[in-house]
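A.B. asks: Provide a 3D model corresponding to the input given below.
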Amino acid sequence: MLANHISHLLLPLVSLLVSSVFAYPTSEAKGARTVAHFPKSTWIENIAVRANGKLLVTTLLPDAALYQVDPFHPHQKPVLVANFTSATASGAFGIAELSKDYFFVATSNWTNNETAQPNTVWKINMAKFDVAPHGKRHIEKVIDISDAGALINGVTALDKRAGTLLLGDSNQGCVYALDTVARSYKKVQDHASMKAVPDSALQIGINGIHVWNGALYFTNTDQTTLTKVAIAKDGTAAGPYELVATLHTIVDDLAIGQNGDAYITTGPTNSIELVQPDGSVRRIAGGNANSTLFAGTTAAQFGRIAGDRTVLYVTTNGGLAAGTFDDGGRVVAVQTR
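C.D. replies: Purely as a prediction, here's the structure:
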């Protein structure tokens, strides 16, 4: 039912996206390689990278789960780390690390807008998982975000020393700060640049979020924009909201490079767009409507160990968002050097 719900929601966008798909040159990216290919009807939603180089990916379909992928041994099958479906979650969304091997995942029962507490944040202790991968002691519920809309989407570290996160509410168009130690949260930002477009098909405003160099960068799916704002230690705005770029295509998540370049995934546009600090935009990979390698790009993160720090790991939904085919979600390595 969830797959049908998503297809019904997104199929009206396909005709609107055709012009966007071919607005820029298309490229499958030289040297791009698949490091994990999940079964059909798997929607990979987000990604984080461990200090040891292994990847953690969340899934929206067929269930709310977290998997570990080893990019250096692509023949190995993804390993299930956590399944959140029993917690009435229909999908696992953003993920961020606060201290070494302590990751936080947001789940949502986003198909039921009337659910009282659809959003939950979980703590995953990967050190415990490494020792006892078949148990559940590495999974701990942190808190329900009961004031949020139907979809807490993006997650990013705010202050690692203080144990705080920022959470993007895609439906209400705002940001919450979560203190994972005190297990409390509060709304810290609420701005027009975060809102969904009225009467849009998706009703998804703020999507990917990332704190970099004292500022919060965020994409807005409906507005097709990348925006940044300087932030204080508590996550509140400490300056004006600055439009970095309008991409004129669906935008999903983002990764920030060392020089401030933003790498934007575009969902059913099947591409990765590079936005430089001056606001210029160019396509670096994908853009082919029939692409399988980049079918439905959803999120991206850079590698963390020697030899792959210039490798951008990109997740896909396998084409489910566009509704044109079902290839199964992938994790793709793209060399950006």
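A.B. asks: can we go C-alpha only for contacts and neighbour counts from here?
C.D. replies: Noted.
A.B. asks: could you pull out the strands in the stretch 1-150 of the chain for me?
C.D. replies: Assigned by DSSP state E, counting those that start in this stretch, the strands in the stretch 1-150 of the chain fall at 33-37, 43-49, 55-61, 65-69, 79-83, 91-99, 102-108, 119-125, 139-144.
A.B. asks: another for comparison:
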Amino acid sequence: MVSSTIVRFATAILAGAFPFVHSLPHAESAYQPAHKALSTVYEFQQEAWIENLRVRDNGNVLLTRYDNHPRLYEIDPSEKHPTPRLLAEFPQYARDKALSGITEIRPDVFAFIVGPTRYDQANHTLVLRGGTIDIYTIDLNLEDPEAQLLTTFEGGFINGFSTLPGTTYGLASDSTNGVIYRIDFKTGKTTVAIQDFLLSPPADASIILGINGLQINEKGTIAYFANSARGIMASIPINPRTGSSTGEIKVLATMDLIFDDFAVGKDAIPRDNFTSLI
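C.D. replies: Just a heads-up that it's a prediction; the model follows:
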């Protein structure tokens, strides 16, 4: 993975509430988005790795920062000159942990992942490490919201994060260990929900990122995921009450590209983002 100095948001797509930003390393691609009505909402003036985002019901965007400055921001794209507002920061984790996946668990209440990693800014390289994973929540219904620690558990590089609709559970992807964890937002209990070789990176992979982005359909019956090292987009049927698998993984697409985070459109078609544009 490599951070992006420039983070751009396209207002046309944000209006459709596409929830994720691309974050893996990539060279300039010949791929060009079909939608040309894009505009820059905000550009970080210094190098910043924005790993993930979620769109609030009011249209504001929550951003998790993944470099050596673990922070959670909010930005209002409707402002004339949008500026990120700092919601939470973790100076105690600088150069040790970073923010990755974020998901809405109740109306305007969000959970996000703080996991062990180290970003070598000079060489633009990421050192992935397993260890203690922290799950924090933040209630934006409050006038002065503060991040609260929900639970901790041991894992690898925890990446994608999605809520199982109508339950108190969330599913989180472990890119290095090739598993999907089930997290109970009510009790904090964490268990392995799904484990499969297609979630893991191949043994001879040049990058050790297996399952990356993770999304669940509105009915809670299908989990979509990207595997970066294998270059696949896939789906797996799941139990809508527990998130456990109920069938075999189906590979939807294989490409010579590093699939990363993605969104699922209203037509239930997953769309990966190959550029740094949203």
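A.B. asks: TM value for the aligned chains?
C.D. replies: Put the two chains on top of each other and the TM-score (TM-score structural alignment, normalised by the length of structure 2) is 0.81; 244 aligned residues with a CA RMSD of 2.2 Å.
A.B. asks: please identify which of the strands of the stretch 1-150 of structure 1 is closest to I264 of structure 1.
C.D. replies: Across these, I264 of structure 1 has its closest neighbour in strand 43-49 (12.7 Å, CA to CA).
A.B. asks: so that closest one corresponds to what in structure 2?
C.D. replies: Per TM-score structural alignment, the counterpart of strand 43-49 of structure 1 in structure 2 is residues 49-55.
A.B. asks: how about the strands in the stretch 151-300 of structure 1?
C.D. replies: 152-159, 164-169, 174-179, 184-190, 206-212, 215-220, 225-231, 237-246, 254-256, 262-265, 271-275, 281-286, 297-302.
A.B. asks: which of those sits closest to N119 of structure 1?
C.D. replies: strand 152-159 (6.3 Å).
A.B. asks: okay, the angle between the closest one and strand 119-125?
C.D. replies: Per axes from the mean of the first three to the mean of the last three CA atoms, to 10 degrees, the angle that strand 152-159 of structure 1 makes with strand 119-125 is 50 degrees.
A.B. asks: what about V188 of structure 1, neighbour count?
C.D. replies: 17 (other CA atoms under 10 Å).
A.B. asks: that one corresponds to which position in structure 2?
C.D. replies: Superposed on structure 2 with TM-score structural alignment, V188 of structure 1 falls opposite A193.
A.B. asks: tell me how far that match lies from P145 of structure 2.
C.D. replies: In this view, A193 of structure 2 and P145 of structure 2 are 31 Å apart by CA to CA, to the nearest Å.
A.B. asks: list the contacts of N212 of structure 2.
C.D. replies: For N212 of structure 2, the contacting residues are N159, G160, S173, D174, S175, F225, A226, N227, S228, F259, D260, D261, by CA atoms under 8 Å, 6 or more residues apart in numbering.
A.B. asks: if you set the cut-off to 6 Å instead, what comes out?
C.D. replies: Taking CA atoms under 6 Å, 6 or more residues apart in numbering, we find N212 of structure 2 in contact with N159, G160, S175, A226, N227, D260.
A.B. asks: and the residue nearest the centre of structure 2?
C.D. replies: Among the residues of structure 2, the one closest to the centroid is G101, at 3.6 Å (CA atoms, centre = their mean).
A.B. asks: need the counterpart of it in structure 1.
C.D. replies: Per TM-score structural alignment, the equivalent position to G101 of structure 2 in structure 1 is G94.
A.B. asks: quick check: its match touching A106?
C.D. replies: Yes. When contacts are counted by CA atoms under 6 Å, G94 of structure 1 is listed as touching A106 (5.5 Å).
A.B. asks: the equivalent of Y73 of structure 2 over in structure 1: what's it in contact with?
C.D. replies: Using TM-score structural alignment, the equivalent of Y73 of structure 2 in structure 1 is Y67. Y67 of structure 1 sits next to L56, V57, V79, L80, V81 when contact means CA under 6 Å, 6+ apart.
A.B. asks: any of those residues buried? List them.
C.D. replies: For those, a burial check counting by 16 or more other CA atoms under 10 Å picks out L56, V57, V81.
A.B. asks: got a markdown table for these, with distance to I284 of structure 1 too?
C.D. replies: Converted to a markdown table, the buried ones among the contacts of Y67 of structure 1 look like this (distance: CA to CA, whole Å):
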| residue | distance to I284 of structure 1 |
| --- | --- |
| L56 | 24 |
| V57 | 22 |
| V81 | 32 |
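A.B. asks: and which of the residues you listed is nearest to V244 of structure 1?
C.D. replies: Among these, V57 lies closest to V244 of structure 1 (CA to CA), at 27.6 Å.
A.B. asks: quick check: closest non-adjacent residue to the closest one.
C.D. replies: Closest residue in space to V57 of structure 1, ignoring its immediate chain neighbours: I47 at 4.4 Å, by CA to CA, 6 or more residues apart in numbering.
A.B. asks: that neighbour contacts T59, doesn't it?
C.D. replies: No. Counting by CA under 6 Å, I47 of structure 1 does not reach T59; the two are 9.5 Å apart.
A.B. asks: most neighbours per residue, which of the strands of the stretch 151-300 of structure 1?
C.D. replies: Comparing the strands of the stretch 151-300 of structure 1 by mean neighbour count (mean count of other CA atoms under 10 Å), strand 297-302 comes out on top with a mean of 29.
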